[in-house]
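**Student:** Could you work out the structure for the sequence below:
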Amino acid sequence: MRFRYILPLIMALSGHGIAVAAPFAYITNQLTNDVSVIDTATDMVVATVGVGVTPLGVAVNPAGTRVYVANVNSNSISVIDTATNTVAATVPVGNDPIGVAVNPAGTRVYVANRSSNNVSVIDTATDMVVT
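**Tutor:** Coordinates of the predicted model:
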């Protein structure tokens, strides 16, 4: 069976995060604290990237060069370089980050922090929190 048919069902039932940077899909795995990189053309897992504890939210920048992963129990964002499928940076944020979004220009990442009840804003040029 092809991933394109079962992936939406898996995501709906499991609570995993998914983001696409063609031709790859990035899927968070909360129990193993990593991200699976799937080649959507071949439906094969081509890499597994270790990130922080309990990865959940995930987003890709508009250029498709960086993937941002919210690590709920590490209070951090892992920045994955899509060219190498390695963690390029780990950015500390508020408590229990669950959601992440990148602005259309790709210059800012917005992180929803559940327990600290705030939003962290990351400058993508420096991978530093600016507010």
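**Student:** okay, CA-based contacts and neighbour counts for the rest of this
**Tutor:** OK.
**Student:** Now do residue 106 against residue 64, distance only.
**Tutor:** Separation of residue 106 from residue 64 (Cα to Cα, to the nearest Å): 10 Å.
**Student:** So which residues of this structure form strands?
**Tutor:** Using DSSP state E, the strands of the chain run over 18-21, 24-29, 34-39, 44-50, 55-60, 66-71, 76-81, 86-92, 97-102, 108-113, 118-123, 128-129.
**Student:** I'd like the structure of this one too, to check against the first:
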Amino acid sequence: MAGLTMLAGLTLPAIAPPLAWASPGPNAYVANGVSNNVSVIDTAANTVVGSPIPVGNNPLDVAITPNGQRAYVTNVGANNVSVIDTVTNTVVGSPIPVGSLPAGVAITPNGQRAYVTNGGSNNVSVIDTATNTVVGSPIPVGNNPFGVAITPNG
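**Tutor:** Below is the predicted model:
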């Protein structure tokens, strides 16, 4: 499978969409890149729950807060992050603007921050999950950052 060419000529590694990550509760959230939405799977029954949740253009990654209440979705084609309330499975608030081509997202173990890689900006944005706003200046990193992970001690 070839890499995925994005805006500004950047190429992201080839992946097998859709990507899915399980929440601490009974559901998994799947970013449906071409469909611009997120599907919810009941992991006990292995069935889709309800209708897909509309998010921004080309959702790519999903991270769930440790308490299971929110899902953060990177929208690589919209340069923002959508937040889903996992109780109601609806988007809350407006999309959070971040850098160019947001790809990866990870939540700190205490749930207070979301770290978002911005492949087109070569940096990482930090979101305060209490206010759903970007805090501080973007953190410069190497070219075309894609994934991000946080140590268990945060």
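**Student:** Now the TM-score, please.
**Tutor:** Laid over one another, the chains give 0.88 as their TM-score (TM-score structural alignment, normalised by the length of structure 1), with 120 aligned residues with a Cα RMSD of 1.3 Å.
**Student:** re the thing from before, need the strands of structure 1 in CSV (columns: distance to residue 11 of structure 1).
**Tutor:** Shown next, in CSV, are the strands of structure 1 (distance: least, Cα to Cα, whole Å):
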stretch, distance to residue 11 of structure 1
strand 18-21, 8
strand 24-29, 9
strand 34-39, 13
strand 44-50, 16
strand 55-60, 11
strand 66-71, 16
strand 76-81, 20
strand 86-92, 23
strand 97-102, 15
strand 108-113, 20
strand 118-123, 25
strand 128-129, 29
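**Student:** middle-most residue in structure 2, spatially?
**Tutor:** residue 73 (2.8 Å; Cα atoms, centre = their mean).
**Student:** what residue of structure 1 matches up with that one?
**Tutor:** Aligned counterpart of residue 73 of structure 2 in structure 1: residue 69 (TM-score structural alignment).
**Student:** So that match is in contact with residue 50, correct?
**Tutor:** No - the criterion here is Cα atoms under 8 Å, and residue 69 of structure 1 misses it with residue 50 at 10.7 Å.
**Student:** picking that back up, which residues touch the match of residue 73 of structure 2?
**Tutor:** 28, 51, 55-59, 77-80, 100 (Cα atoms under 8 Å, 6 or more residues apart in numbering).
**Student:** now for residue 100 of structure 1: what does it line up with in structure 2?
**Tutor:** In structure 2, residue 100 of structure 1 lands on residue 105 (TM-score structural alignment).
**Student:** so how far is residue 115 of structure 2 from that match?
**Tutor:** 5 Å.
**Student:** more crowded one of those two?
**Tutor:** residue 105 (27 against 23; other Cα atoms under 10 Å).
**Student:** pretty sure that one is in contact with residue 118, am I right?
**Tutor:** No - the pair residue 105 of structure 2 / residue 118 is not scored as a contact, 9.6 Å apart, by Cα under 8 Å.
**Student:** whereabouts in structure 1 does stretch 116-128 of structure 2 align?
**Tutor:** Against structure 1, the aligned range for stretch 116-128 of structure 2 is residues 111-123 (TM-score structural alignment).
**Student:** Now the matching stretch: buried residues?
**Tutor:** 111-113, 119-122 (16 or more other Cα atoms under 10 Å).
**Student:** would you turn those into TSV with distance to residue 87 of structure 1?
**Tutor:** Listed next are the buried residues of stretch 111-123 of structure 1 as TSV, based on distance: Cα to Cα, whole Å:
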residue	distance to residue 87 of structure 1
111	18
112	21
113	21
119	22
120	20
121	19
122	16
